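J.: Would you be able to build a 3D model of this:
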Amino acid sequence: MNDQHSVRNGLWIAAASFVLWGLMPLYWHLLKVVPSLQIVMHRMVWSALLVAGWLAWKQGRGWLRATLARPRTAWMLGLSGLLIATNWTLYVWAVNAGHVVETSLGYFINPLISVVMGVVFLHERLNRLQWISVALAATGVAWLTWQYGQPPWIALGLALTFGLYGLIRKLVAVDAVNGLGVESVYLFLPALGILMWAETHGSGGFAGGWGWGVDALLVFGGALTALPLIGFAYAVRRVPLSVVGLMQYIAPTLQFLLGVLFFGEAFDRERATGFIFIWGALAIFASEGLWRARRQAALAAT
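T.: Predicted coordinates:
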């Protein structure tokens, strides 16, 4: 009964995390008056304070030293911190520049990018259905490139930075929250320095130019950065990864719907054709992963 209760809680928390990620364009849109770079810097500063404070409360003041004591951790988390900062910056800019649909495309193709990185960097092998998925996704990207005269750079940039981030976090043996804490510590001083420079040179507004409502949203943006990841880390320890893998498509689906229905972005037949290739690839990929997980569970039970 306790295990069922734990799994049920994990499912609810995973769903809440993905829904929060999916609805986040609405939040960043409320901050459209703030330059995108400053939104990201505030996100880094306040999430660093929140995560570092939480880790100090749960694990004591020595959590940072204990985490960095592991081999290769310091420089690898420094690199992953740069990647996630690049991903956040591109994402916030794209949302407030009217490219929500393309950001959703980036997170739709991200799982397939991660599969390719596993083949290239970790020498993993793919079966026939997985290769078909990758080929369909590549066809969709090629179609969009041909139709619009250039690759979907925003989607590819988001998928590549987050895919590389996931690869590094897979290679470094650190808990998800501790890893986020170290990355936040690395990013804290540069982000704070940029914000202070902006305030003293007249391009910032946190001291009164934007109003207390916007200031509050900037501060709470740190919590929105940390809470879904903490919830995700909680869920993956209690819910089968195959289930979490399917649930992750909640976020880009909500982003896509927001882009088309709420923000009114264009979604013509040509763009829909490219998306259909990619959605088909994801359907095959997800179905194959679910079937394989069930087969392994059946063999283990036998």
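J.: When you work out contacts or count neighbours from here on, use the C-alpha atoms and nothing else.
T.: Noted.
J.: for the strand or helix carrying Ala216, the distance to its chain's centre please.
T.: With secondary structure defined by DSSP states H and E, Ala216 is part of helix 212-236. Here helix 212-236 is found 13 Å from its chain centre; the criterion is Cα atoms, centre = their mean, to the nearest Å.
J.: Summarise which helices and strands the helix or strand following that helix is packed against.
T.: For helix 212-236, the following helix or strand on the C-terminal side (DSSP H and E) is helix 241-247. Contact analysis of helix 241-247 by 3 or more Cα pairs under 8 Å, 6 or more residues apart in numbering; DSSP states H and E lists helix 2-30, helix 269-301 as its packing neighbours.
J.: this one as well, want them side by side:
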Amino acid sequence: MQIKTSQQNERLRGIILAVGAYCLWGILPIYWKQLPNVSAYEILAHRVVWSFFFMFAVILTTRSLRQFLDETKQICRNRKKLGGLFIVSTLISINWWVYIWAVNASRIVETSLGYYINPLVSVLLGIIVLKEKLSLWQTVSFMLAAVGVLTMTINFGAIPWVSLWLAFTFAFYGMCKKILAIGAVTATTLETLIVSPFAVAYLLYVYGQGGAAFSLAMPTTAALLMGAGAVTAIPLLLFAGGANRLPLSLLGFIQYLSPTISLTVGVLLYHEPFTSTHLVSFSLIWLALGIFSLARTKLFIKAEERIIGLFKGRQEKLSS
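T.: This is a model prediction of the structure:
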């Protein structure tokens, strides 16, 4: 009985941590909106540098410096893992820059679309790269999502590149992280450490040109730029805690909180347009995600078996 209660408590704790992470990611556009006069490049550079300092402070506070150094030594000895870290650092930097730029360019709705289709792109990469098989319902999900994106492209006359860039860079990032299998704290610290020299060099260049936003004359802006480290790292740490305690199926449902909150923020708080075309496209993608999330339930598995059985039966009749 005590074991069951302990498991339930851990599950509840995992749900709270995961919901906290996705809620913070959902309201993140509000934070970046407080820096309208700072370029996306400069915000990204500060985000990288202060994220590293924040994560290093976490390592010191939790007294896990020796563990971090040991893991780092092992990674440095493994060329594949070291090369993989450079790749994930580049991918997450591109993802962060596109996201920051899109938010301050009043394209929050497009960012939410990107994170809605991200799980489907992740599965697509699993099929192409890891040779995973696609079920009937997953195929239906991809077709519905593709029609949703195509609807928006045709009606607006432009590909929603912000959504696609965010979806694909984060999907590749997630896939590479899965292959590397490095602890969340160590991975995030090293990812930001690898990019930090480039970020510092850029900030020094901007400062030398006299256009730096980080200044004692603008304490609010300076504080927000420093805080970028915390708002980046805290959701990652919450997510890691939640992911370790929850099954992937439940975590998959909770992840849709983030783009839903972002969409609501963009439309209601910042009055971004949400037309009938958006409604049709998002409805198709929401339907795709619903089917995708339920694809492994008993009801959908039985339905898939019946459909495949009927299809095979018709084929046999036609061939005879």
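J.: how about the helix holding Ala216 of the first structure, aligned to which bit of the second structure?
T.: Mapped onto the second structure using TM-score structural alignment, helix 212-236 of the first structure covers residues 219-243.
J.: what's in contact with that stretch?
T.: Stretch 219-243 of the second structure is contacted from outside by 13-18, 20-22, 24-25, 28, 34-35, 43, 46-55, 184-185, 213-216, 251, using Cα atoms under 8 Å, 6 or more residues apart in numbering.
J.: one more time with 6 Å
T.: Contacts to stretch 219-243 of the second structure, defined as Cα atoms under 6 Å, 6 or more residues apart in numbering, come from residues Gly14, Leu17, Ala18, Ala21, Arg47, Trp50, Ser51, Phe54, Phe214.
J.: now do stretch 4-11 of the second structure
T.: Here stretch 4-11 of the second structure makes contact (Cα under 6 Å, 6+ apart) with Arg245.
J.: Buried residues in that stretch, which are they?
T.: For stretch 4-11 of the second structure, the buried set under the neighbour-count rule, 16 or more other Cα atoms under 10 Å, comprises Glu10, Arg11.
J.: any idea which element Gly264 of the first structure lies in?
T.: Using DSSP H and E, Gly264 of the first structure maps to neither a helix nor a strand.
J.: re earlier: ok and the helix holding Ala216 of the first structure relative to helix 2-30, angle-wise?
T.: 150 degrees (axes from the mean of the first three to the mean of the last three Cα atoms, to 10 degrees).
J.: Next, the mean deviation of helix 212-236 of the first structure compared to the second structure.
T.: Taken over the aligned residues, the distance from helix 212-236 of the first structure to the second structure averages 0.9 Å (mean Cα distance after the TM-score superposition for the first structure).
J.: One more: stretch 277-292 of the first structure?
T.: Superposed on the second structure, stretch 277-292 of the first structure shows a mean distance of 2.1 Å to its aligned residues (mean Cα distance after the TM-score superposition for the first structure).
J.: Report the aligned residue range of the first structure for stretch 157-171 of the second structure.
T.: Aligned by TM-score structural alignment, stretch 157-171 of the second structure falls on residues 149-163 of the first structure.
J.: Centre of the chain to that stretch, how far?
T.: Using Cα atoms, centre = their mean, the distance between the centre of stretch 149-163 of the first structure and that of its chain works out at 13 Å.
J.: With stretch 174-189 of the second structure instead?
T.: 13 Å.
J.: And the contacts of it?
T.: Contacts of stretch 174-189 of the second structure from elsewhere in the structure, counted by Cα under 6 Å, 6+ apart, are Phe52, Met55.
J.: How many residues are close by Met22 of the first structure?
T.: I think there's a mix-up here, since residue 22 of the first structure is Gly and not Met. Other residues near Gly22 of the first structure number 22, with proximity taken as other Cα atoms under 10 Å.
J.: My error: substitute Leu83 of the first structure in the last question.
T.: Number of residues near Leu83 of the first structure (other Cα under 10 Å) recorded here: 21.
J.: Quick check: which element contains it?
T.: Under DSSP H and E, the secondary-structure element containing Leu83 of the first structure is helix 73-96.
J.: what's the offset of that helix from the middle of its chain?
T.: What separates the centre of helix 73-96 of the first structure from the centre of its chain is 10 Å, taken as Cα atoms, centre = their mean.
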